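Asker: My questions are about this predicted structure, shown below with the sequence.
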Amino acid sequence: MENFIYKITPSKLNGTVNVSGAKNSALRLLAASILTDRDVTLENNPNELLDVKIHVEMLEALGKNISIEADRILIKDESFNNELVWNKRSIRNTVLIAGALFARSGYASVPLPGGCQLGDRKIDIHLDIFEKFGAKINFETGETNDTLMLTKETELVGQDIHLPIRSTGATENSILIGSLAKGTTRIFNPHVRPEVLDLLDLVSKMGAKVEVFGQDYIQITGIGGQSTPITPIVHEVVPDNVEAITWLMMAIVNKSKMEIKNFPYAHLVVPMQFLLEGNSGISFDEASQTLSVDGKNATSFEIATGPYPGINSDMHPIFAAYGTFAMSNSVVTELRFFDRFQYLEEMAKLGANIVQDKNTITISGNIKVKSETVRATDLRGGMAVLMLLNEGTDTATITEAFQIERGYNNFVTKFNALGGKLEKVFPESTKEINVTKEALVA
């Protein structure tokens, strides 16, 4: 796998930035394209994300023909292969690829998922869903990736799926399989969030009938062998709310004047409440979906992560970085991924004073940033240390910076267009690295 470092020199950011399509939506929509032999075009797709690039390669390995132009991707069903042979880095989305392959053909063979190493993110809940829909499950151990295999033992018919927790991935897998099942599938205790609604919108364009009853349940009447239209499908990916909130917090701590276009304010009502306090220089124009920021001072907060519409766990490290610039202490309680704290050691190298007590951290404000070399431990932890280093005193290095580009589309280009000084460097000694499944287990 290609590796690189970031060299960042502290700089003042001003100007306009456009929020790309959501990573956590685009990956699900790419998996959903497996369900159909119709042409699928995704607009506002974050095509430069490393995880998206890997997913596209996986689709090509499954027989899809891919054409990419700017933020548009066209997916054609050139041939169909329900075995994904893969010896490169895996991504967590392979568990959804398995669901889509199984729904369409009755068989799936995929590498077990990878992604950010965030503690206990087992796939047991997905296996329960596969079994509920009549799959026989097998595993094979491989040198690079282990393999998950699903075989249909009964007719694919709709099911009542009762999720033990509000899992986004489990909700999405139930949607993918249910959309091609015969009859009705009801998903109880789903995690209904913007990316899930985006997926529901796409499968409805494929012919499934969808009803959402708040956070109680989702009902899907599957295609189930019925004839469907042959017309191409065109769909626009929703904006990335984590990218959007990152630019906002970065603008506040940098005291920047910034316009953030394609800002999904309606998806960020709860986190915005904490950022609007004490920040009168923030305004939103609904007609143009543009957030204008005249950054003043970061303010302290006390938050807990939780299901939508609450504060997404992905925002936790970004809030932690923001809190180091507040005038007093802030608190983050992590209620989803209890091991999402690897980044704290790197933040401490930069002068952050953060005390952890189990799944709660207390963040001291008024940081004086030290410009030291740090590592991007994961996607959001990498962005957290970058936010600090842009407020430092000298040029510094972020190693394993590929983590950041797994989730921030065209980040270097966007950052530098705002006046940032960020360079991507490929050291000869680390130009290619081998990432083991243990290092990127999700």
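Answerer: Yep, it's here. Residues are numbered from 1 along each chain as shown.
Asker: contacts, neighbours, all on C-alpha from now
Answerer: OK.
Asker: For this protein, which segments count as helices?
Answerer: Secondary structure of the chain (DSSP state H): helices at 23-32, 50-61, 94-105, 124-132, 168-180, 194-205, 241-254, 269-276, 316-323, 343-349, 379-389, 411-417.
Asker: right, so of those helices, which gets closest to Glu372?
Answerer: Nearest to Glu372 among these is helix 343-349 (6.8 Å), distances taken as C-alpha to C-alpha.
Asker: Mind listing what's buried along that closest one?
Answerer: Tyr343, Leu344, Glu346, Met347, Lys349 (16 or more other C-alpha atoms under 10 Å).
Asker: same thing with stretch 203-216?
Answerer: Buried residues in stretch 203-216 (16+ other C-alpha under 10 Å): Val203, Ser204, Lys205, Met206, Gly207, Ala208, Lys209, Val210, Val212.
Asker: May I see the buried residues of helix 343-349 organised as a markdown table, with distance to Thr362 added?
Answerer: Formatted as a markdown table, the buried residues of helix 343-349 follow (distance: C-alpha to C-alpha, whole Å):
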| residue | distance to Thr362 |
| --- | --- |
| Tyr343 | 14 |
| Leu344 | 11 |
| Glu346 | 16 |
| Met347 | 13 |
| Lys349 | 17 |
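Asker: second one coming, line it up with the first:
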Amino acid sequence: MDSINVTGGRALEGTIPIAGAKNACLTLMPATLLSEEPLTLTNAPRLSDIRTMSRLLASLGAEVSPLSDGLVLAMSSHALNGDRADYEIVRKMRASILVLGPLLARLGHAVVSLPGGCAIGARPVDLHLRALEAMGAKLDLRDGYVHAKAPAGGLRGGDVEFPLVSVGATENALMAATLARGTTRLRNAAQEPEIVDLARCLRAMGAQIAGEGTSEIEVQGVDRLHGATHRVVTDRIELGTYMLAPLIAGGEVTLGGGRRDLLEAFCERIEAAGAEVRQDATGLTVRRANGALRAVDVATEPFPGFPTDLQAQMMALLCTAEGKSVLEERIFENRFMHAPELVRMGACIDVQGGQATVTGVERLRGAPVMATDLRASVSLILAGLAAEGETTVSRVYHLDRGYEHVVAKLRGVGARIERVRAND
């Protein structure tokens, strides 16, 4: 099993290019199921989750061809030959559930396994199912699969009121509604940039959508969607992760293609901790403003709040900030599994339920640590940049799901980091 070795103590200087968003691309790819015509995505990230989604779409009869250096995905669903998303593929990634809405809208029926993914707490699909039921779908859960059927004549428009904000459920409902008869209104909808990106892609395919980026989205169903070419939005989670690197290690780094509007709440918190963030035409440049970092409190919330996917990385930063910080996780339970690993490196962290209190220490110490999920993986790497001595992060297969070329990108700005292959 591969591991990553990090030797801390070196300030970072230079530019890190930010990739297209994993979460956006994983949502955009199932949109190909809505049309017989080709959908081409540019600025696609090169990640294992993208390969998993490609295999899932191929199992349904779609054609997915990575072009050039892998940044372009050409897809076509002109010859779908299946409606069943099998457990063997779906279990590897929660985003697989996003084929349910498109299959149901296009074919009128679908059988999709309940998904797997990172062990960061329960992320039930009931909100997805409620939304599809509001459009007339009949659903039956048995043997670990969702058996879904649209009424005669296809899905119909409906009013969907989400009791909780759910990005995935909003995405599934939005795709299904594009081909439903009549008008669908999604209330208490997620407002994330990935939702806006999906709506723009669907509109380029001929969908009639209004209100994306707000809590209410209205979709007027159309008879068919056509092909399109769409550029995947910048990955705001990769952006935020690398923004923390020069704050943790020292130095100044420019994040190529970065946009503050994707992470306003995050930027406000790191500035309160002592960061300087500058925006120009090339991206965002980040450095410490003056001396030591200061403790700040953080609470994760749906967009436009502080992203849950940056909570672990922020904790790594606050481990050496002066004072006591409180991090409250309001999105997922069990998302402090990285805390014990940071404690192994000398951090002072007390976890009580959904709240972690971090008391800053003068310096972290390198240690062997184990990644428990995707974002925990990179939080430990960031901590290693600040630690005295060498940190070895094991189980880094999680990392490949969400960060492309993390070693090369950090090494390119001066970090002492290497990946050790299992057979080396």
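Answerer: Arrived safely, thanks for sending. What you see is a predicted model, and the numbers here were worked out from it, not measured in a lab.
Asker: Once they're superposed, tell me the TM-score.
Answerer: Scored against TM-score structural alignment, normalised by the length of the second structure, the superposed chains reach a TM-score of 0.93; 416 aligned residues with a C-alpha RMSD of 2.0 Å.
Asker: what's the closest of the helices of the first structure to Gln219 of the first structure?
Answerer: Proximity to Gln219 of the first structure (C-alpha to C-alpha) singles out helix 168-180 among the helices of the first structure, at 9.0 Å.
Asker: and the closest one, how far from the second structure on average?
Answerer: Taken against the second structure, helix 168-180 of the first structure registers an average deviation of 0.8 Å after superposition, with mean C-alpha distance after the TM-score superposition for the first structure.
Asker: How far off centre is that helix?
Answerer: Using C-alpha atoms, centre = their mean, to the nearest Å, the mean C-alpha position of helix 168-180 of the first structure is found 17 Å from that of the whole chain.
Asker: so what does that helix touch, helix or strand wise?
Answerer: Counting contacts by 3 or more C-alpha pairs under 8 Å, 6 or more residues apart in numbering; DSSP states H and E, helix 168-180 of the first structure is packed against helix 94-105, helix 124-132, strand 184-188, helix 194-205, strand 217-221.
Asker: nearest to Gly323 of the first structure, of the ones you listed?
Answerer: helix 194-205 (26.1 Å).
Asker: what's the matching range in the second structure for that closest one?
Answerer: Using TM-score structural alignment, helix 194-205 of the first structure lines up with residues 193-204 of the second structure.
Asker: Next, the mean deviation of the matching stretch compared to the first structure.
Answerer: Mean for stretch 193-204 of the second structure is 0.7 Å (mean C-alpha distance after the TM-score superposition for the first structure).
Asker: rewinding a little: can you tell which of the helices of the first structure is closest to Leu13 of the first structure?
Answerer: So among those, helix 241-254 is nearest, using C-alpha to C-alpha, at 7.0 Å.
Asker: which of the buried residues of stretch 203-216 of the first structure sit farthest apart?
Answerer: Met206 and Val212 (17.1 Å).
Asker: List the residues that contact the residue nearest to Lys23 of the first structure when sequence neighbours are not counted.
Answerer: The spatially closest residue to Lys23 of the first structure, leaving aside those adjacent along the chain, is Gly407, at 6.1 Å (C-alpha to C-alpha, 6 or more residues apart in numbering). By C-alpha atoms under 8 Å, 6 or more residues apart in numbering, the contact list for Gly407 of the first structure reads Lys23, Leu49, Leu50, Asp51, Leu379.
Asker: What about those residues, which one has the most neighbours?
Answerer: Of all the contacts of Gly407 of the first structure, the highest neighbour tally under other C-alpha atoms under 10 Å goes to Lys23, namely 27 neighbours.
Asker: Now do the contacts for the aligned residue in the second structure for that residue.
Answerer: Under the alignment (TM-score structural alignment), Lys23 of the first structure maps onto Lys22 of the second structure. Counting by C-alpha under 8 Å, 6+ apart, Lys22 of the second structure touches Ala44, Pro45, Leu47, Asp49, Ile50, Asp235, Gly402.
Asker: would you turn those residues into CSV with distance to Leu107 of the second structure?
Answerer: Output for the contacts of Lys22 of the second structure, formatted as CSV (distance: C-alpha to C-alpha, whole Å):
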residue, distance to Leu107 of the second structure
Ala44, 27
Pro45, 29
Leu47, 29
Asp49, 25
Ile50, 24
Asp235, 32
Gly402, 31
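Asker: Give me the buried positions along stretch 119-136 of the second structure.
Answerer: So, applying 16+ other C-alpha under 10 Å, buried residues of stretch 119-136 of the second structure: Arg123, Val125, Leu127, His128, Leu129, Arg130, Ala131, Leu132, Glu133, Ala134, Met135, Gly136.
Asker: Translate the second one into the numbering of the first structure.
Answerer: Structural alignment (TM-score structural alignment) places Val125 of the second structure against Ile123 in the first structure.
Asker: ok, the nearest residue to that match once chain neighbours are set aside to Arg89 of the first structure distance?
Answerer: Nearest residue to Ile123 of the first structure, sequence neighbours excluded (C-alpha to C-alpha, 6+ apart): Val95, at 7.9 Å. The gap separating Val95 of the first structure from Arg89 of the first structure is 14 Å, by C-alpha to C-alpha, to the nearest Å.
Asker: and these two? which has more neighbours close in?
Answerer: Val95 (22 against 19).
Asker: Make sure that one is actually in contact with Pro113.
Answerer: Yes - between Val95 of the first structure and Pro113 there is a contact under C-alpha atoms under 8 Å: 6.2 Å.
Asker: Quick one: the buried residues of stretch 119-136 of the second structure as a markdown table, columns for distance to Met315 of the second structure too.
Answerer: Formatted as a markdown table, these follow (distance: C-alpha to C-alpha, whole Å):
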| residue | distance to Met315 of the second structure |
| --- | --- |
| Arg123 | 22 |
| Val125 | 29 |
| Leu127 | 30 |
| His128 | 31 |
| Leu129 | 34 |
| Arg130 | 35 |
| Ala131 | 35 |
| Leu132 | 37 |
| Glu133 | 40 |
| Ala134 | 40 |
| Met135 | 41 |
| Gly136 | 44 |
